Structures are given as C-alpha cells and as structure tokens.
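> got a predicted structure here, sequence first:
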Amino acid sequence: MNFKKYISFPLLLFIPLSVAADALHWGDLVVFITSAIAIAPLAIWLSTATEELALALGPAVGGLLNALFGNATELIIALVALRQGLVEIVKASITGSILGDLLLVLGLAMFWGGLKFKEQEFQKIVVRVSAPTMALAVTAIALPTIVINTSQVVDPVAITNLSIIAAAVLMIVYGLTLLFSLKTHSYLYDVGMISQPNPNLVKPTHIGMWVGVLVVSTLGVAIESDLFVGVVESVTNTFGLTPLFTGVILLPLLGDIAGYVTAVRVATQNNMDLTVSIALGSSLLVALFVAPVLVLVGQWMGQPMDLNFNPFEVIAIVIAITVANLISLSGRSNWLDGALLLATYIVLGVAFYYHPA
C-alpha cells in the first residue's frame, strides 16, 4: 500500500464528523474544518481510482480518463460554489488552480526530488507543447479583462458573448491537444506510468471495483463540497479573508491535495518526466477545459460567470507561466529550481492576501 492511500484512511473519519457537524449545528467553523479535511481523502481515492483504471484500460482510454478526471475535485467544488452564486470565488479558484499547478506542485516536486538526486532530467516535449498552448489560454482569459480596462463603456452582454466564444475556442483547442498527445503524436509523450501495471487489474471484477470507487468518491466530494461551500463565506469573512484570497489560495490547496502527493512521490522516484507532465497537463486542463466549462455552465445556471478576471489575477498567471517556463525549458531541474518556484508562489500568495479586492 503506497503512502498516499495510507494517509487517507484516518482522514475518512472526518466524513461522518462533517455530516454530524452540519446536522447537529455545531457551528460554521466546525463544518468548515471537518468538511475541508473530509474532501482530502475523497480526492485521494478519486485520483487513485483514475490511475488504476488508466493502468487497466490502456494508454488511450487511460489518457482520456486522466484528462477528464484529473481535476475532478476542483471542478466539483467550483460547480457547487457556482450554483450558490459565489462567482468571484469561482473565478479566483481558476487562477489559483493554474498557479498551484505551475508553482506549488512543480516546485514541491523539483525541491524534494532535488534533495534526493543532485540533478534530474525530463523530456522537453511537454514543456514545448504546453508553453504556446498556455499562452493562448492566458490570452483568451485575459481578453475580457483587457477589453474592459481599455474601454470607456462596457457592455455586459458583449463581455458575456466574448467569454462564451473564447470558452468554445479553448475547449476546441483542448480537444486538439488530446488528439495530439493521445493519438497522432502519442510516442512523444511516453513518460512512464506511476506504477507498473498489475495483470489482475484487467479483470472485469477489478475494473468494476475501481469504477465503484470512482463513482462513490465523486459523490462524496460533491456532498462534502456542498457542506464546505455552504459555510465558506461566513467563515472567511470572520477571519477577514477576501473572496479573491479564498478562491486563489484556499480552494486549490484543498482540491488538488492528491496532485501534490502524487507529484512529490513520483519526483522522489526520479521520474521527472511524469511529474512535469502531471503539473503542466493539469494547468492546461484547468485553463482549456475547466474554465470554459464553468463559463458555459454558469450561463446555463443563470449565474453571471464570464472570463472577466481581476487584472491582478491575469498578471499573476503571466508571472507563473513565465517563471515555470524559464525553469522547465532546460529539461533539467534541481532543488534550487523548486525553491524558486515555491518562493514565487509564496510571494504571490502574500500579495493576494493583502489585495483589497
């Protein structure tokens, strides 16, 4: 049993605790803490089920599963928040997820991997493909913000239409990246697996078991997210936290805990190819799929969700992409590279904490 699964077992106790805290009215803070902790093991098991099914079903289907469920926890939390009208927090969570993947996940992996190995190498192809693709994503995300800040009169309908068109284009681009990485140029992405395939996993009984784990974990995340989001405003207001800081820092830290554990574990096994693929691939998934889905679903729900981000969020994403690309383009990493990425994340996090928005 790997470490990720081992640490998840005691945390499962917080699932009934969070439900009891809500039902018995133990207070918003107790519900906030217990539901936040309860989401962590569910996210770990959701991630584990996705990995195991990917191993069992082969590279093509497995790659598609990872593409669809790689950020499932973050997407579920964002959808629940969107349903409750917390649009600004949802927008900020998109920014936070991208920053977390590029700076925190990659930084932790390079730092801990660099402590064990003097220098680690990885294929440059993932970086070369993701860099221009992420540049396109940031351009599309920044356009409504740029239009608003360069126009004297802003038509909300025009901003909404621009956001919908940009979201559609980004989803098409995401589909093209999947076609490129899983089909036409899949040989360039032979970065290895997290663990060696287990022959027993191909048996229908094992596949059915992991499908069950995937379904139960997804439902559990949805239930706990509803509890968490229901009290997040009151608790964060009590501590003087802005929706911007809550969305950029708190929600991504909660939603991607499985990604942090996996990236660090793989890096300490000297498989930086997979680590870099996880971090950059996850950031692309957020920018090209999660953000557009939230825009389209928000319009369907009647929520004013668009791509009009706080200008500082756009600047922070540009900084994160620039720093991550500068460090990753060499195809080599060490503990200092990881420290630089983590330092960038910390500085931006402090800036978001003091930002008055």
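Yep, it's here.
> C-alpha from now on. contacts and neighbour counts both.
Fine.
> all strands of this structure, in order?
120-121, 332-333 (DSSP state E).
> what packs against the first one?
Other helices and strands packing on strand 120-121, by 3 or more Cα pairs under 8 Å, 6 or more residues apart in numbering; DSSP states H and E, are helix 272-285, strand 332-333.
> need the winner for burial among those.
Of all the helices and strands packed on strand 120-121, helix 272-285 has the most neighbours on average by mean count of other Cα atoms under 10 Å, namely a mean of 24.
> which residues are in contact with it?
Applying Cα atoms under 8 Å, 6 or more residues apart in numbering, the external contacts of helix 272-285 come out as 67, 70-71, 97-99, 101-102, 105-106, 109, 120-123, 126-127, 130, 133-134, 174, 191-194, 259, 263-264, 266-267.
> from the chain's centroid, how far away is the lengthiest helix in the chain?
The longest helix of the chain (DSSP state H) is helix 204-238. Distance, stretch centre to chain centre, for helix 204-238: 15 Å (Cα atoms, centre = their mean, to the nearest Å).
> buried stuff in it?
The neighbour-count check on helix 204-238 (16 or more other Cα atoms under 10 Å) flags 207, 210-211, 213-214, 217-218, 220-233, 235-236 as buried.
> tell me if I'm right that Thr73 and Trp45 touch.
No - applying Cα atoms under 8 Å as the test, Thr73 and Trp45 come out as separate, 10.7 Å apart.
> now the helices: where do they sit in the stretch 251-357 of the chain?
251-255, 257-268, 272-285, 291-301, 311-328, 335-354 (DSSP state H, counting those that start in this stretch).
> ok, back up a step: more neighbours, Thr73 and Trp45?
Neighbours per residue, other Cα atoms under 10 Å: of Thr73 and Trp45, the larger number sits with Thr73, 28 against 22.
> re earlier: wait, which of the strands of the chain is closest to Val154?
Among the strands of the chain, the nearest to Val154 by Cα to Cα is strand 332-333 (45.0 Å).
> try this one next to it:
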Amino acid sequence: MHHLLKEIRHNPLLWMLVFVPIVLAVEAAAPSAHTALFVLAVLAIVPLAALLSHATESVAEKTGDAVGGLLNATLGNLTELIIAIAALHAGEYMLVKASIAGAIVTNSLFMLGASFLLGGLRHHVQEYNRAGGRMYAALLLMATIALLAPSAVADLDPARGEAMALALSTGLAVLLICAYGLGLLFSLKTHKELFASEEHGETGGAGWPIGLALGTLLVVTVLVALVSEIFVSSVQKAGETLGLSPAFVGFIIVALVGAAAEMAVAFSAARKNRLDMSVSIALGSASQIALFVAPALVLLSYVVGPKPMDLQFWPGAVTMVMIASVTSCFITNSGRSAWFIGALLVLIYAIFAMTLYMVPPGSHGPV
C-alpha cells in the first residue's frame, strides 16, 4: 500500500481520482444531470486509466509482455461486458451491437495506429513479434466473417429470416468461444515459444509487488466498470445536448471511453519500445471482444434479456469491422512499424468517425 500512496502523492494526474467519488455521489443525488455526469465520468476515467497502466506494467515485468497484455485486455474488456449486460437487461440491443462493433474498430485501428505513431515518433523503426499480431488479426478476420453470416441468411428468406438469424447466431456464438479458447491454448501452452516478446524495450525501473499490482488491477477495473456504466447511462442525453448522433455516440465515444484504460497502457508501452505489449493489448482486446464478449452476450441474452439477441449487425458496421480486420492482417504481416504506418491507421479511423459524425442527431437508423 505504501507504493500505491507514494505513486498517488507524486503523480499529479492521479490527484484526479477525487472525481471518482464525486461522480458516484452526483449520480446518486442527481441522476438526471446527464451532461454533468458525462463530463465527470470522463474526468474520473482518466486517472483510473493511468493507475491501471502502472499496475499492469508492474505485472508485465513479472509475467512478460504477452501475458501482461493479455491480462490487461481481459480486465479492460470486463468493462464493456458489464456495460453490455446492463444494456441487455434494458433491451437496448442496438446499443449493445454498436458498442461491440465500435470497440473492435477502435482497438484494431485507433489504439494500434496511435501506438505505432507514438512509438515511432520516439524510435526510428520498431520491431515486434509478428506471430502474435498475425494470430490475433486472423482470429479477428474469422469473427468478422461470422458476423456476415446472419445477415446473409436473413436476406435469403425474409419470412423466416429473423428466426434463422437467431438460430445461426446461437450456433456461431458457441463456435467463436471455442475458437477463442483454442487461440489461448495455442499461444499460451502448445506454441508459447512463438509468442516470446522482443527484448529491446525499456523496463521503466522497479515496479510494484505482484500482490499490490494484482489487487490494484482488480479494484481499479471494478471502479472503471462503475464509472463507465454512469458514462453510458448519461452519454446518450449528453450527446443530444451536444448535437451528436446516436451512431457517433455508440460507435465512437462509448468505444473510446471504454478502452481508455487499455489505451493508456498500450501508448505507454509503445513509447518505451515495448511494442509487443501494445500489439497484444490492441489486437488481443479486439479479438476478445469479437470472439468472447459478443458471443457471450448472445448466450447471456437468453437469461438476462427480454428476448434473445442475434449477431445481425447493420451493413455499415459490418463493412467497417471487415475493413479494420483486413487492414490489421495486412499491417501485422511484417513485424516492423514506423510512425507513418500508425498515422495511416489513425486516418482510416478518422474517416469512419467523420462519416458517423455527419449522421443527423435525430437519426436512429445506423444504431
């Protein structure tokens, strides 16, 4: 605990942790103050992301970048899962699908691209183990193909399309979870030597004890989940006040805030020339959302939702996810990166964001 208090005392960014109890108190006292809750939630997530970054780096020093990145991506995606379960319970299936698609695109384009860009501005050329990146990109591509199937089946027989898409989605959910498990077995057990980290990064000095780091990870992840729930509950109304469309809010803003904790770790690792960890977090998180979070939500919808949810996304979302998946496969083929590659990925993401931003605020079609 001494290490944690010392870090908070000497890091001005962590002084913003005061916003965590403030946003929880405001949510309890004035739940209808959506714009205020939106701003406070963003201010609260920033220091939580920084604290999570330090704790995850401490764990990575003991376990290695690949396992450390996997751990961070898993805990980071717990936030999206908790938010999505709450939305499922409320029957907000379009919000769930928008957040899933947005998280995949945000992680595989913006987080990966910004990591390449920030790392490349400090290091001329960076190298990473391409085996991990290629595996995550291949899993993501397979999951994207699975997202295309329900829409194709629904179009074949409009009369029975909804029932057929739901039955197919349930079967695909089981297959995707099996593929995710096989990927973990392959990378962490049978062929783990292929995914060893490149030993050329900065270690950043002594980290926290492993017990403190793991405890901090768990507590901060729960706090991020609580604050993110408040953010999502207020962001729709706040978006209307600020003139943002539901498509932009669900696909861009919710995804960016939900991944803030993971981004803090990925960007910090890239600046320290630990690109293996950045790639593992970005593409590992995207593939986990596609292969585990999305199918798990389909199965959970039978229990917590008013009716089962399928994997039939609107065409624009599937197109963006497919482009992001193919681009990730192409980019990670070399195992080397420079700042210009990252800039291109960020620009592709900016094109998607600009397109969704132009959707009229009163339009609910895309989501």
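Structure's in. What do you need? Small disclaimer: the values here were computed from a predicted structure and weren't measured.
> dump the helices of the stretch 251-357 of structure 1 to a markdown table, plus distance to Ala38 of structure 1.
Shown next, in a markdown table, are those (distance: least, Cα to Cα, whole Å):
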| stretch | distance to Ala38 of structure 1 |
| --- | --- |
| helix 251-255 | 10 |
| helix 257-268 | 12 |
| helix 272-285 | 22 |
| helix 291-301 | 24 |
| helix 311-328 | 29 |
| helix 335-354 | 24 |
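> so which of the ones you listed gets nearest Phe245 of structure 1?
Phe245 of structure 1 sits nearest to helix 335-354 of all the helices of the stretch 251-357 of structure 1, at 5.4 Å, using Cα to Cα.
> what span of structure 2 is that closest one aligned with?
Residues 339-358 of structure 2 are where helix 335-354 of structure 1 lands when matched by TM-score structural alignment.
> buried residues, that stretch. List them.
339, 341-346, 348-349, 352-353, 356-357.
> and which of those residues is nearest to Val39 of structure 2?
Among the buried residues of stretch 339-358 of structure 2, and counting by Cα to Cα, the member closest to Val39 of structure 2 is Tyr357, at 19.6 Å.
> contacts only, for the spatially closest residue to that closest one that is not a sequence neighbour.
Of all residues not flanking Tyr357 of structure 2 in the chain, Phe248 sits nearest, at 5.5 Å (Cα to Cα, 6 or more residues apart in numbering). Shown in contact with Phe248 of structure 2 (Cα under 8 Å, 6+ apart): 353, 356-357, 359.
> that older thread, show me the contacts of helix 272-285 of structure 1 that map onto helices.
67, 97-99, 106, 109, 126-127, 130, 133-134, 174, 259, 263-264, 266-267.
> which ChimeraX command selects the buried ones in these?
Burial among these is assessed by 16+ other Cα under 10 Å; the matching ChimeraX selection reads:
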select :67,97,98,99,106,109,126,127,130,133,134,174,259,263,264,266,267
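> what sits against the closest residue to Gly207 of structure 2 other than its chain neighbours?
Excluding the flanking residues, the one nearest Gly207 of structure 2 by Cα to Cα, 6+ apart is Ser58, at 4.6 Å. By Cα under 8 Å, 6+ apart, the residues touching Ser58 of structure 2 are 206-210, 213.
> what distance do you get for the corresponding residue of structure 1 for Asn77 of structure 2 to Ala92 of structure 1?
In structure 1, Asn77 of structure 2 lines up with Asn71, judged by TM-score structural alignment. According to Cα to Cα, to the nearest Å, Asn71 of structure 1 stands 16 Å off from Ala92 of structure 1.
> cool, Leu227 of structure 1 as well?
20 Å.
> mind telling me what Pro156 of structure 1 corresponds to in structure 2?
Per TM-score structural alignment, Pro156 of structure 1 is aligned with Glu162.
> the nearest residue to that match once chain neighbours are set aside: how many residues sit nearby?
Once flanking residues are discounted, Glu162 of structure 2 sits nearest to Ala154: 6.1 Å by Cα to Cα, 6+ apart. Using other Cα under 10 Å, Ala154 of structure 2 has 19 neighbouring residues.
> now Asp155 of structure 1
So Asp155 of structure 1, with other Cα under 10 Å, has 9 neighbours.
> related to what we said a few turns ago, against which helices or strands is the longest helix of structure 1 packed?
helix 14-23, helix 28-57, helix 72-83.
> counterpart of Leu109 of structure 2 over in structure 1?
Checking TM-score structural alignment: Leu109 of structure 2 goes with Leu103.
> re earlier: figure out which of the helices of the stretch 251-357 of structure 1 is closest to Val30 of structure 1.
helix 251-255 (16.1 Å).
> average offset of the closest one relative to structure 2?
With mean Cα distance after the TM-score superposition for structure 1, helix 251-255 of structure 1 departs from structure 2 by a mean of 0.9 Å once superposed.
> which residues in structure 2 does that helix match up with?
Under TM-score structural alignment, the counterpart of helix 251-255 of structure 1 in structure 2 spans residues 254-258.
> burial measure for whatever residue of structure 1 lines up with Cys178 of structure 2, as a count.
Aligned against structure 1 by TM-score structural alignment, Cys178 of structure 2 finds its counterpart in Ile172. Residues near Ile172 of structure 1, counting by other Cα under 10 Å, number 14.
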